[in-house]
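Asker: Starting from these lines, generate the structure:
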Amino acid sequence: MINSSEFSKRLEKVIKFYDETASSFAEKVGVQRSSISHILSGRNKPSLDFVMKVLDTFPDVELYWLLNGKGTFPKTEMKPTSDSIIKTQEQEHNPLVKSHNPKEVETNQTSKNIESLSINNSKEIDRIVIFFKDGTFKNYTH
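Answerer: Next comes the predicted model:
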């Protein structure tokens, strides 16, 4: 169940982060100004449609963070670069990352490790999603 007052605080944080007014935020999301006002005041709970519009309009908003405060805002997503992979805490125990020095981990090394995890050698892995017990996730793309 969504805690309306906590949801309202997180929604206010999103509005302030993007330097929007409630009216401009409502316009960008595609809802009436009164809808935002009612959600912020705690009078109404957000609908699924409203939540999805916020996520579609502002991609840095993470679903689990918006709904229950778990996760991060703004959303941080790690993507391999052509030179190296940046090490994060989650990668310390990642079997695809052997080195503790991010400069030493080249994309092609990771690609070889990913290929060895393939179920069928004729198929390539496009992305790996790791789900954490707190409801958050990390998306790694090739």
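Asker: From now on I want contacts and neighbour counts done on CA atoms only, so please keep to that.
Answerer: Will do.
Asker: so is Asp49 in a helix, a strand, or just coil?
Answerer: helix (DSSP: H, G, I helix; E, B strand; the rest coil).
Asker: Straight-line length of stretch 37-52, end to end?
Answerer: For stretch 37-52, the first and last residues are 18 Å from each other (Cα to Cα, to the nearest Å).
Asker: How about stretch 27-38?
Answerer: 15 Å.
Asker: And the contacts of that stretch?
Answerer: Stretch 27-38 is contacted by residues Ala22, Ser23, Ala26, Asn44, Phe50, Lys53, Val54, Thr57 when judged by Cα atoms under 8 Å, 6 or more residues apart in numbering.
Asker: For the comparison step, fold the sequence that follows:
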Amino acid sequence: MDLTDKIKQILVDKNITPSLFADEIGIQRSSMSHILAGRNKPSLDMVQKIVKRFPDLGISWILDDEPLPEIAPEPANEPVLESRKKVTSAPQPAQPNLVKEKPVVLPEKKIEKVLIFYSDGTFQEYKHA
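Answerer: You can find the predicted model right below:
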């Protein structure tokens, strides 16, 4: 069983969609789609994110050809999506930036001369009187 098949098995056992799985482990949904379609192979970073999010899987199932361990489905009384809503359901108003700006004092500068160069190799100089 290759790694893509194991990821598909996780989706089935956890009863979650590929989009939700991608959100849960912190990868782009398009990356998940490419992996499941066989276009791309899972990266080491993705594997680490899977193990971090689903520690019950362990790391040995990735390294060996052994089958996935029995995976307990997510609790039915509180789906993964609902637990995520609790964290993000109440947006906080943005605090205004109360940093007072200091006025920038630049030394007084005056133009002394301006040079204009023409394409024929000539130039014109203007000086402050």
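Asker: care to give me the TM-score?
Answerer: Here the superposed chains carry a TM-score of 0.49, computed using TM-score structural alignment, normalised by the length of the second structure; 71 aligned residues with a Cα RMSD of 2.0 Å.
Asker: Turn the contacts of stretch 27-38 of the first structure into JSON lines, columns for secondary structure and distance to Val14 of the first structure.
Answerer: JSON lines is the format used below for the contacts of stretch 27-38 of the first structure (DSSP: H, G, I helix; E, B strand; the rest coil; distance: Cα to Cα, whole Å):
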{"residue": "Ala22", "secondary structure": "helix", "distance to Val14 of the first structure": "10"}
{"residue": "Ser23", "secondary structure": "helix", "distance to Val14 of the first structure": "14"}
{"residue": "Ala26", "secondary structure": "helix", "distance to Val14 of the first structure": "12"}
{"residue": "Asn44", "secondary structure": "coil", "distance to Val14 of the first structure": "18"}
{"residue": "Phe50", "secondary structure": "helix", "distance to Val14 of the first structure": "14"}
{"residue": "Lys53", "secondary structure": "helix", "distance to Val14 of the first structure": "13"}
{"residue": "Val54", "secondary structure": "helix", "distance to Val14 of the first structure": "9"}
{"residue": "Thr57", "secondary structure": "helix", "distance to Val14 of the first structure": "11"}
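Asker: how about CSV for the residues you listed, with distance to Ser116 of the first structure and neighbour count added?
Answerer: Below are the contacts of stretch 27-38 of the first structure laid out as CSV (distance: Cα to Cα, whole Å; neighbours: other Cα atoms under 10 Å):
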residue, distance to Ser116 of the first structure, neighbour count
Ala22, 50, 20
Ser23, 52, 15
Ala26, 48, 19
Asn44, 51, 13
Phe50, 42, 16
Lys53, 39, 15
Val54, 39, 24
Thr57, 38, 13
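Asker: Show me which pair in those residues is furthest apart.
Answerer: Asn44 and Thr57 (20.9 Å; Cα to Cα).
Asker: Same question for the helix or strand hosting Lys16 of the first structure: list its buried residues.
Answerer: Per DSSP states H and E: Lys16 of the first structure is located in helix 4-17. Buried residues in helix 4-17 of the first structure, counted by 16 or more other Cα atoms under 10 Å: Ser4, Glu6, Phe7, Ser8, Lys9, Arg10, Leu11, Glu12, Val14, Ile15.
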